[in-house]
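**Q** Turn this into a structure:
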Amino acid sequence: MLLVGILVSSCGVSTQSEPHAVELPRRPLTEPRASAATEGRAGGVAEVLCMVRDNRLVETVRRLDAPPTPQEHIDHLVAGPTQPERDRAMTTALVGSSLEVRMAGDATAQVEITEADEGSARSDETLAYAQIVCTLTSRADVASVLLLRDGDRLEVPRADGSLSRGPLYGSDYTALIAPA
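**A** Below is the predicted model of the structure:
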């Protein structure tokens, strides 16, 4: 035991009586370097948005002066790609959607979905849900997403085609993310 104690104390890592937070670097989903995906006005906060290109999710990072609220973040997503993003062939599957975000105490974003034409079928439904889930779970304060209509949980397709009433995670849509 004495030998183990000596070896552990000699490795150069000091012991601490209490845990401390560790900030890990965040690598964008589709870009090898965060700076390669940034655009817009220069700011100190990165806002990650998942757009669509060639029926796959692609990440774009916009720079803001202050962190957006979850509602502002989703509003930026629904607004669609900027001109430079459109020039890179990015689109959105959220045309005509109205989304309202409420945060639950357990880091779950509850997203109420209404559409301009609720009776129409969408061929890109999975991509639309993936955009919402992957964008919101890119935030440090959101771990999962519940999608609702009129307060009831929606049965939502995941990337593998299975249906879920949630909660949904970014990992549910990994297969839809374009390779870097």
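
**Q** For the rest of this, base every contact and every neighbour count on C-alpha atoms.
**A** Will do.

**Q** Check which helices and strands the top helix by length along the chain sits against.
**A** When the chain is parsed with DSSP state H, its longest helix is helix 125-136. Secondary-structure packing of helix 125-136 (3 or more C-alpha pairs under 8 Å, 6 or more residues apart in numbering; DSSP states H and E): strand 45-53, strand 56-64, helix 70-79, strand 144-149, strand 156-157.

**Q** next up, for comparison:
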Amino acid sequence: MADRQLIELTVNGAVHEILTEPRRTLLDVLRQDVGLTGAHAGCEHGVCGTCTILVDGEPVRACLMFAVQAEDHDIRTVESLERDGQLSDLQQEFSAHHGLQCGFCTPGFLMLAEGFLAQRPDADRGEIREAVSANLCRCTGYQTIVDAVTATARRRREAAPSTEDSGKEEAS
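**A** As a prediction, this is how the structure comes out:
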């Protein structure tokens, strides 16, 4: 039996102590030990993106990262998007734009888009199309996914206070 290592993972704001073999992937530990099954095991080679999560805000393929590598990092899974029983704006737009069909790839697309929009809130449709092309979907043809992410970007920009408004408030 391989040696086990005690690791501490911060997942969706909660700390988990896990005794695991160093060879286990972060995806396996999230699903089997932490009990968060939103990230799916697809190709298990980092190609499809169904296992995409955020590590320190960056989209990462959880099937390619060892759990021991994730210690001391902030991990977010698709389960972090829903708050108090309410879907996030991104999840709402995926639903409104029919950005999912079978749903297998959806968690990966949601986390890819969440990380991308956090870094590029002003992204245009072409940049969004390029970003989502990193994940694979066999059902939707991507158009509805691009529509959903574009609508979320627009929605977030409209909800954000403008720099002009904040300057007026400071002057008051």
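
**Q** After superposition, what's the TM-score here?
**A** Once the chains are overlaid, their TM-score stands at 0.27 when taken by TM-score structural alignment, normalised by the length of structure 2; 80 aligned residues with a C-alpha RMSD of 5.6 Å.

**Q** Give the buried residues for the longest helix of structure 1.
**A** 126-136 (16 or more other C-alpha atoms under 10 Å).

**Q** could you dump those residues to TSV with distance to Val8 of structure 1?
**A** Putting those into TSV (distance: C-alpha to C-alpha, whole Å) gives the following:
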residue	distance to Val8 of structure 1
Thr126	50
Leu127	50
Ala128	51
Tyr129	48
Ala130	46
Gln131	46
Ile132	46
Val133	43
Cys134	41
Thr135	42
Leu136	41
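
**Q** just to revisit the earlier point, wait, which of the helices and strands packed on helix 125-136 of structure 1 is closest to Leu99 of structure 1?
**A** helix 70-79 (7.3 Å; C-alpha to C-alpha).

**Q** contacts for that closest one?
**A** Residues from elsewhere that reach helix 70-79 of structure 1 (C-alpha atoms under 8 Å, 6 or more residues apart in numbering): 47, 49-51, 92, 94-95, 97-103, 132, 135-136.

**Q** what angle sits between the longest helix of structure 1 and strand 45-53?
**A** 170 degrees (axes from the mean of the first three to the mean of the last three C-alpha atoms, to 10 degrees).

**Q** quick one on the thing from earlier: now which of the contacts of helix 70-79 of structure 1 would you call buried?
**A** 47, 49-51, 92, 94, 99-101, 103, 132, 135-136.

**Q** and which of the residues you listed is nearest to Arg62 of structure 1?
**A** For these, the nearest to Arg62 of structure 1 is Glu47 (5.1 Å; C-alpha to C-alpha).

**Q** so how far is Arg53 of structure 1 from that closest one?
**A** Distance of Glu47 of structure 1 to Arg53 of structure 1, given as C-alpha to C-alpha, to the nearest Å: 19 Å.

**Q** now do Asp87 of structure 1
**A** From Asp87 of structure 1 to Arg53 of structure 1 the distance is 11 Å (C-alpha to C-alpha).

**Q** before we move on, back to that, switch the helices and strands packed on helix 125-136 of structure 1 over to TSV; also include distance to Ile6 of structure 1.
**A** Shown next, in TSV, are those (distance: least, C-alpha to C-alpha, whole Å):
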stretch	distance to Ile6 of structure 1
strand 45-53	44
strand 56-64	47
helix 70-79	49
strand 144-149	44
strand 156-157	55
